[in-house]
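A.B. asks: sequence unknown, structure follows:
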């Protein structure tokens, strides 16, 4: 069995060719797509977070609203850039949204990816300081966030408070039980996957790896997953970790699918440069169901993961993306033993 969800970057564009022409459109349609995903039998609705861009940026109002409209599916992020976050404020938002959703949040966090502006986190009031770097700052913010949602009590209470306090130091409220076990680290390399395993966070791996070893993407990603699980076991964590991978999967079951994705049936991995180093991008899976089943059966990383996130073309609108999810859940997943 495999959990299947969607991952939306939440693009919006005022072009008449887009079904998502405003920030209001993308927020409201994201909620509607989460509802539709639940109706077709998918397991998760995940949203990307980008700042200074015409994309989804502020996840917690969206997650709370989707949580109030759904009852079963997981609701998550892939990923929140921790360089931009006040970790204690984020802990409050995450606890509240998780309680609204009934404990269904699955929050992907990370150092983040290249952004629209230079050192955008500084505009949000976060500066790593002399001798430190932004990756270290992201990890420090993550450490504080994890401690806060895990119930750490650290704040000295006012001796004459407005309302009575419980005894001892105070922590962030509200607390949502179990949220700490539902935090994922978006790892772009084997090294960061090992670090995530050591910290006791689940692993989230996308269609991009910020390294290249000269092997197909899915094999490099499968090695990343293996190293993560080894690090998890060596650290002595008691629960079983979860692992998600993202894929662009487009079953061609009608003429509209063919018009949109017929030209991508021969997609291959790509290698390029990102932030001064080599990066490997995974291929798109597009084709008729029988061919997709054969291709995906050979994907070692998909086989190793318990959760598959389908990257969707959200600007094609709710109805078409619900159709894509339904095609994967109804036709592809059963043939691969995922359902």
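C.D. replies: Arrived safely, thanks for sending. Remember, predicted model here, so these are calculated numbers, not experimental data.
A.B. asks: use CA for all of it now, contacts and neighbours both
C.D. replies: Fine.
A.B. asks: and the gap between the spatially closest residue to residue 201 that is not a sequence neighbour and residue 71?
C.D. replies: The shortest distance from residue 201 to any non-neighbouring residue, by C-alpha to C-alpha, 6 or more residues apart in numbering, is to residue 184 (5.1 Å). For residue 184, the distance to residue 71 (C-alpha to C-alpha, to the nearest Å) stands at 22 Å.
A.B. asks: another structure for you, compare them:
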């Protein structure tokens, strides 16, 4: 078997809201449909991410969304990619994910991010008088591990549900900090190369070189994010990818993130420096027909030696998005 065939594939979904929709319920229903498809196709895991004050993303209440997805699937592992820990007291997250783990045993995992994932005004609205920051991340992770682990003698505060659930924890990052922390703690590590590919090679190197085996993990385990637009032809994939290009462009301009339909050409929609910036943002993107996707993934795996790939696919048409992941799954055969 080739490395591509052996490497587990997973999906990261942001529950994108389309410009033609009046309610986020459609986005959430599409997420469930995609999770069910991922389960049928044999994907390893399905993650949703915490984002706030973004009109085009419906997964802000991440643990609630995970409960909805878990109720509509039967086997696939579900998790957060991730929970932005500075926004929450560790006890609250331990209780939420402890509850999910009690309801859906063996299927829930907790990916943790160090960034707030929001602007300052939104962060204040989330936290009010809570003084948590990214600097507290290592201590907050340790507290979460204690709350999700066995109850200790004299432990005054417990998460119920949560205590002794041992919900698996991943550390996520787009820079080097979490790579080093994941290595020190012997935890699996996911790099957000689907939007920040610049440091992916350095982060993976730091993680692997400094990894300390733990009760959780004997060897380092790296998953990297990959934007995916697969179609029957390279030309169709390039057309469909303009939805992602528009979304990233709007993010950089501080404009609405609702998903836009694809366009025949981006000419006239972006300036040259914006085109370069979008290209850098999506530097890890895999866009093309089946053979181009296969070749690109072979190179990506050779360069990174990643243990797992998690794919994000911003495609406007639901059927086209489903077909994109069908093409991806077909590369295993």
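C.D. replies: Yes, it's here. Values in this document were obtained by computation on a predicted structure and should not be read as measured data.
A.B. asks: Hmm, residue 88 of the second structure is touching residue 127, no?
C.D. replies: Yes: Residue 88 of the second structure is within contact range of residue 127, at 7.4 Å (criterion: C-alpha atoms under 8 Å).
A.B. asks: Give me the residue at the spatial middle of the first structure.
C.D. replies: With distances taken as C-alpha atoms, centre = their mean, the residue of the first structure nearest its centroid is residue 78 (1.8 Å).
A.B. asks: Spell out which helix or strand contains that one, please.
C.D. replies: When elements are assigned from DSSP states H and E, residue 78 of the first structure belongs to strand 74-81.
A.B. asks: buried stuff in that strand?
C.D. replies: 74, 75, 76, 77, 78, 79, 80, 81 (16 or more other C-alpha atoms under 10 Å).
A.B. asks: same check, this time on stretch 64-74 of the first structure
C.D. replies: Taking 16+ other C-alpha under 10 Å as the neighbour-count basis, stretch 64-74 of the first structure is seen to contain the buried residues 64, 65, 66, 67, 70, 72, 73, 74.
A.B. asks: same thing with stretch 283-295 of the first structure?
C.D. replies: Neighbour-count burial for stretch 283-295 of the first structure flags 283, 284, 285, 286, 287, 288, 289, 291, 292, 293 (criterion: 16+ other C-alpha under 10 Å).
A.B. asks: Run through who's touching the strand or helix carrying the fourth one.
C.D. replies: Same thing as residue 286 of the first structure. Element membership of residue 286 of the first structure [criterion: DSSP H and E] is strand 285-287. The set of residues external to strand 285-287 of the first structure that reach it, using C-alpha atoms under 8 Å, 6 or more residues apart in numbering, is 247-252, 261-262, 264-267, 292, 295-296.
A.B. asks: List only buried entries from those.
C.D. replies: 247, 248, 249, 250, 251, 252, 261, 262, 265, 292, 296.
A.B. asks: Strands along the second structure, start to end?
C.D. replies: Per DSSP state E, the second structure carries strands over the ranges 9-13, 45-48, 77-84, 108-113, 169-173, 189-191, 222-230, 286-288, 308-312.
A.B. asks: what range in the first structure matches the first one?
C.D. replies: Residues 4-8 of the first structure are where strand 9-13 of the second structure lands when matched by TM-score structural alignment.
A.B. asks: same check, this time on the fourth one
C.D. replies: Aligned by TM-score structural alignment, strand 108-113 of the second structure corresponds to residues 105-110 of the first structure.
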